[in-house]
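> Next come a sequence and a model predicted from it.
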Amino acid sequence: MYLNVEPEAQAKLQQYLDADKDLLLDFDDGVGPLSNVGTCTLASVFRIVAVAKGAEQKDYNKALESNIGTFRYKGYSEMYMDNQMRLIVNPTNKMLSLRGSNSGELTGMVTVEDLSATA
């Protein structure tokens, strides 16, 4: 699998591309201490989470290569991903959007959270 982060999306992520941070492509489904959901859900919402470099995040056991570096993710969330994905800026609302080559839009509004000071 591969994630192409388009230039406009790279600009939005620039402040998180730091040698002291790792990026997670989180499928926020209620699993793990970083979840905003709190309980299991059927919602398919991806978000990007910045954590301290090397932070132990046992749920994020797989690596996804991209043109801006490696994202860690929960291995079982592959079923919701495509082999080729793009992170773009939606021209209408200026939000990040995750799109798959086969599935189309995977998450229309990808949020970005910096938990590097806490996680």
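Okay, I see it.

> drop to CA atoms for contacts and neighbour counts, all remaining ones
OK.

> Where does residue 12 sit: helix, strand or coil?
helix (DSSP: H, G, I helix; E, B strand; the rest coil).

> any idea how far residue 99 is from it?
16 Å (CA to CA, to the nearest Å).

> Settle it for me: which of these two has more neighbours?
Counting neighbours by other CA atoms under 10 Å for residue 12 and for residue 99 shows that residue 99 has the greater number, 21 against 15.

> so the more buried one touches residue 106, yeah?
Yes: under the criterion of CA atoms under 8 Å, residue 99 makes contact with residue 106 at 5.2 Å.

> end to end, how far does stretch 83-93 reach?
26 Å.

> try stretch 26-34
Span of stretch 26-34 from end to end, CA to CA: 9 Å.

> what distance separates it from the centre of its chain?
The chain centre lies 11 Å from the centre of stretch 26-34; the measure is CA atoms, centre = their mean, to the nearest Å.

> Would you agree residue 24 falls within a strand?
Yes: assessed with three-state DSSP, residue 24 lies in a strand.

> one more structure, for comparison:
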Amino acid sequence: MYLTFSDTALQRISPFVTTDTRIALDLDDGVGPFSNSATCTFDVAFNLVLCQASDLSDDFNMTIDSDLGPVYIKDYTTEQLDSALNLDVDHYLRYKLSGPSGILDPNVTLRNLQPVG
């Protein structure tokens, strides 16, 4: 499994990525520290979280490769993902996660939880 960031997504995200940054692709299902609660819909919603290693819970027990290095995921979320993933920015400046099967989430939220300064 590999996550490719479009050039536009790389330009927008890479300034926030340091050697201490951990990247998580979080399925917003109510599990883990980045999910407030699961929604009662059939929608699939992902957050791309920039955080520190100490912010990651044991729920993020798998990594996938990407243009920006390892991306932490919850292992069971592979059922919601394609083997080849793309994160792009649409014309409304929203992050869009897609793969060979189509658009997986048209509105991925970027959450930068890293300390300032």
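Right, received. Where do you want to start? These numbers come from a predicted model, not from an experiment.

> Residue 2 of structure 1: how many residues sit nearby?
Neighbour count for residue 2 of structure 1, taken as other CA under 10 Å: 16.

> residues in contact with it?
64, 65, 66, 83, 84, 85 (CA atoms under 8 Å, 6 or more residues apart in numbering).

> Pull the number of nearby residues for the aligned residue in structure 1 for residue 108 of structure 2.
With TM-score structural alignment as the criterion, residue 108 of structure 2 lines up with residue 110 in structure 1. The number of residues packed near residue 110 of structure 1 is 20, by other CA under 10 Å.

> same deal with the one 3 residues further on?
Using other CA under 10 Å, residue 113 of structure 1 has 14 other residues around it.

> Residue 21 is in contact with residue 116 of structure 1, correct?
Yes: between residue 116 of structure 1 and residue 21 a contact is recorded at 6.5 Å, counting by CA under 8 Å.

> okay, and the common contacts of the two?
50, 51, 52, 53.

> hang on, the earlier thing: which of the contacts of residue 2 of structure 1 show up in structure 2 as well?
Using both residues aligned by TM-score structural alignment, their matches' CA atoms under 8 Å, structure 2 keeps these contacts from those: 64, 65, 66, 83, 84, 85.

> can you pull the contacts of the residue nearest the centre of structure 1?
For structure 1, the residue nearest the mean C-alpha position is residue 25 (2.3 Å; CA atoms, centre = their mean). Taking CA under 8 Å, 6+ apart, we find residue 25 of structure 1 in contact with 46, 47, 48, 49, 71, 72, 73.

> quick one: terminal-to-terminal distance for stretch 35-45 of structure 1?
11 Å.

> how about that stretch: buried residues?
residue 45 (16 or more other CA atoms under 10 Å).

> circling back: helices - which of the contacts of residue 25 of structure 1 land there?
With DSSP state H as the criterion, helices contain none of the contacts of residue 25 of structure 1.

> Out of those residues, give me the one that has the most neighbours.
residue 46 (24 neighbours).

> Quick check: residue 33 of structure 1 vs residue 110 of structure 1, distance?
Taking CA to CA, one finds residue 33 of structure 1 at 19 Å from residue 110 of structure 1.

> Mind putting the kept ones among the contacts of residue 2 of structure 1 into CSV with secondary structure, neighbour count and distance to residue 95 of structure 1?
What follows is the kept ones among the contacts of residue 2 of structure 1, written out as CSV (DSSP: H, G, I helix; E, B strand; the rest coil; neighbours: other CA atoms under 10 Å; distance: CA to CA, whole Å):
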residue, secondary structure, neighbour count, distance to residue 95 of structure 1
64, strand, 15, 22
65, strand, 13, 22
66, strand, 16, 19
83, coil, 11, 22
84, strand, 13, 20
85, strand, 22, 16
